[in-house]
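Peer 1: Sequence and computational prediction follow.
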Amino acid sequence: MTPSWRKPAGMLAILLLILVWCVAIASLSGTIGRWHGAAQLLFYLVTGIVWIAPLKPLLRWMETGRWR
């Protein structure tokens, strides 16, 4: 059984997704830093969870080669 090219490509896509997401959220830190502490907590809690949403189809594609 030969290894699939989808797994390394998927791993790179996951790392790229994390990098882009971190840069996007960190670029907002100046604005977010002026918010109330509870609002900051809620923002970082939500954005810390939301980035996981695209991983399910990506992981499925890595395993099966299909998006659905």
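Peer 2: Okay, I see it. Numbering: from 1, shown residues only.
Peer 1: going forward, measure contacts between C-alpha atoms and count neighbours the same way
Peer 2: Will do.
Peer 1: since we're on residue 51, how many residues are nearby?
Peer 2: Counted with other CA atoms under 10 Å, residues neighbouring residue 51 total 13.
Peer 1: is it true that it touches residue 21?
Peer 2: Yes. Counting by CA atoms under 8 Å, residue 21 is a contact partner of residue 51 at 7.1 Å.
Peer 1: could you point out the longest helix in the chain?
Peer 2: helix 6-27 (DSSP state H).
Peer 1: buried sites along the helix or strand following it?
Peer 2: Sequence order places helix 29-32 as the next helix or strand after helix 6-27, per DSSP states H and E. Using 16 or more other CA atoms under 10 Å as the burial criterion, the residues of helix 29-32 that qualify are residue 32.
Peer 1: Second structure follows, compare the two:
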Amino acid sequence: MRTEPTWRIPVGLLGLLLFLAIYGLVVARYVPEIIEGWPTLIQTLVYIAFGLAWLLPMRGFLAWMETGRWR
């Protein structure tokens, strides 16, 4: 267990917030134009997929924030 804070945690949180803001803006800007004519159920599934997709790289990112290594 760590007894002293590291610079990676605040930098990682700021990076995560920046990434999520950019990701959200890109999805909100471009996805509706692509899927606007699709059935509502399919649109819902697409937004669920995009809502969960940002979680994929989080395991490595959180490991880096805690240990300094990606694995």
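Peer 2: On my side now, so go ahead. No experiment lies behind these values; they were computed from the predicted model shown.
Peer 1: Can you name every helix or strand that the longest helix of the first structure contacts?
Peer 2: Judged by 3 or more CA pairs under 8 Å, 6 or more residues apart in numbering; DSSP states H and E, helix 6-27 of the first structure is in contact with helix 55-64.
Peer 1: Onto which residues of the second structure does the helix it packs on map?
Peer 2: Counting by TM-score structural alignment, helix 55-64 of the first structure falls onto residues 58-67 of the second structure.
Peer 1: mean shift between the matching stretch and the first structure?
Peer 2: Its aligned residues in the first structure lie a mean 0.6 Å from stretch 58-67 of the second structure after superposition (mean CA distance after the TM-score superposition for the first structure).
Peer 1: do you know how far residue 4 of the second structure is from residue 37 of the second structure?
Peer 2: 53 Å (CA to CA, to the nearest Å).
Peer 1: And for residue 57 of the second structure?
Peer 2: Taken as CA to CA, the span from residue 57 of the second structure to residue 37 of the second structure is 30 Å.
Peer 1: One more: residue 31 of the second structure?
Peer 2: Distance of residue 31 of the second structure to residue 37 of the second structure, given as CA to CA: 11 Å.
Peer 1: In terms of packing, which of those two has more residues around it?
Peer 2: residue 31 (15 against 9).
Peer 1: How much space separates residue 39 of the second structure from residue 15 of the second structure?
Peer 2: Residue 39 of the second structure is 35 Å from residue 15 of the second structure, by CA to CA.
Peer 1: quick one: which of those two has more around it?
Peer 2: Set residue 39 of the second structure next to residue 15 and count neighbours by other CA under 10 Å: residue 15 wins out with 13 against 9.
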